[in-house]
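Chemist: please find the sequence and the predicted model below.
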Amino acid sequence: MQSEKGVLVAIPLSQIDSQSALASWLLGWFAGATDEEKEAMIHSVYGLWLARNEARDGKKIASPHEITESVWEHMSEWRSLHAPKVRVPVPKIAEKWKPPDEGWLKINSDGATSKHGNSAGGGAVIRDHEGTFRGGFCQYFPHVADPEAAEILACRRAIKVALDRNVQKVYLELDSQAVVQMIKQKERNLSPVGPWVQEIKAMPNSVEEFSVSWVQRYANVAAHKLARIGVGE
């Protein structure tokens, strides 16, 4: 192995004439061997064992070169199967805010609760197809501890602000999938926040077109910052 493949091979310092002496030498050698040396030794012993078995079955024992090649193939296969897998990190593409179609106003709304969990705040930004600021707010919601309730209250206030500007086409974007599903749900909402949700569902009746969708937090940063200001943080 050393002459043909450049792999270091363990060689006893003196002649070994018994199995117990061989076992003692191997244990001592293993204690100080590197992982690569241990790997070569194990595969070499396995290769010799296979060659001996074939000889016992009546076949001609393989030459040292053939045994070396067989051991090297086993080592290469083992290394390929047990090589550490390199994980290539998948870059996260941060979603950016996108303007609505011409004639529409887009509302980005968000809610936030305080660090102590005893109050909340809401914020929203309203922009047109050119990204021009058309309105917004930040508001404090006392005695509101539920993040979902904060989202809904902020959403309700945001739509009211937009409707006060006689908007006919409203595009609402939220970073809460749960709230988006509540607004889209046709059935009556019977949860504790149900009355607010039903009020939001009725608001679009006064406009020509209304759309609501979920968006990543990256595209809702402005509204989130206003919500944090509303809660006083």
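Modeler: Great, that's in hand.
Chemist: CA atoms for contacts and neighbours, from now on please.
Modeler: Will do.
Chemist: kindly list the longest helix within this structure.
Modeler: The longest helix of the chain (DSSP state H) is helix 35-56.
Chemist: going along the chain, name the helices of the protein.
Modeler: Assigned by DSSP H, the helices in the chain fall at 2-5, 19-32, 35-56, 64-82, 147-163, 177-184, 194-202, 221-231.
Chemist: try this one next to it:
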Amino acid sequence: MQFIDRFIADLGQEKPRPASPSCIPHRSLAWIAPPAGVVKINVDAALSKNDLKASAAANVRDENGRFLGVLALVLRGISDPEVMESIACREGMSLALDIQVANFRLARDNQNVVKNILQGSRGVYGQIVQEINARRSAFASVEFVHEKRDSNVDAHNIARSAIYNVLFFWIN
């Protein structure tokens, strides 16, 4: 638990406290809350041009901004940003399955990837888009949205730091 406290503190969050209306964690004013009854999964990707490493990150919060989970994946040999952005969307959906979320909004800052997922594109990352769309049936409701980078700060910071730091932890 000590690592999670430090990790959340690095993101600029308060130390986790028992959930109650008076103990909602401080959130950036730029973060956009989802509708009631829906959780928000912010995803992002980052690439290291020097090492040919790429990372995908997902950060899950409820409509009140309470932290529910995080995921970081680091891969070697991927140099196309949109491929990694689509992988981040897929991994966000995997995290939703892992924490048993039925209704979620998946937000990212790459509008082209969102458009390709919604249209079922068969481009360079068409196989990943097909997998994402096939997984939608596992959930009651899934919404893919584009949001500006300033509302996606946590996922961006996790993705950037994961390229250079190995993060291993479990959330109960």
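Modeler: Received it, and whenever you're ready, just let me know what you need. Predicted model, so just to flag it, every value in this text is computed and none were measured.
Chemist: tabulate the helices of the first structure (TSV), appending distance to residue 169 of the first structure.
Modeler: Output for the helices of the first structure, formatted as TSV (distance: least, C-alpha to C-alpha, whole Å):
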stretch	distance to residue 169 of the first structure
helix 2-5	75
helix 19-32	77
helix 35-56	69
helix 64-82	59
helix 147-163	10
helix 177-184	17
helix 194-202	15
helix 221-231	20
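Chemist: corresponding residues in the second structure for the longest helix of the first structure?
Modeler: Under TM-score structural alignment, helix 35-56 of the first structure corresponds to no residues of the second structure.
Chemist: sorry, back to before: and residue 108 of the first structure, which of the helices of the first structure is closest to it?
Modeler: Residue 108 of the first structure lies closest, by C-alpha to C-alpha, to one member of those: helix 221-231, at 5.9 Å.
Chemist: the closest one maps to which residues in the second structure?
Modeler: So helix 221-231 of the first structure sits over residues 153-163 in the second structure, by TM-score structural alignment.
Chemist: for stretch 73-92 of the first structure, same thing?
Modeler: Stretch 73-92 of the first structure corresponds to no residue of the second structure when matched by TM-score structural alignment.
Chemist: contact partners for the residue nearest to the spatial centre of the second structure?
Modeler: By C-alpha atoms, centre = their mean, the second structure has its centre lying nearest to residue 58, at 2.1 Å. By C-alpha atoms under 8 Å, 6 or more residues apart in numbering, the contact set of residue 58 of the second structure is 41, 42, 43, 44, 70, 71, 72, 88, 91, 92, 95, 155.
Chemist: isn't the second one right next to residue 108, touching?
Modeler: Yes: A contact is recorded between residue 42 of the second structure and residue 108 when judged using C-alpha atoms under 8 Å, the distance being 5.9 Å.
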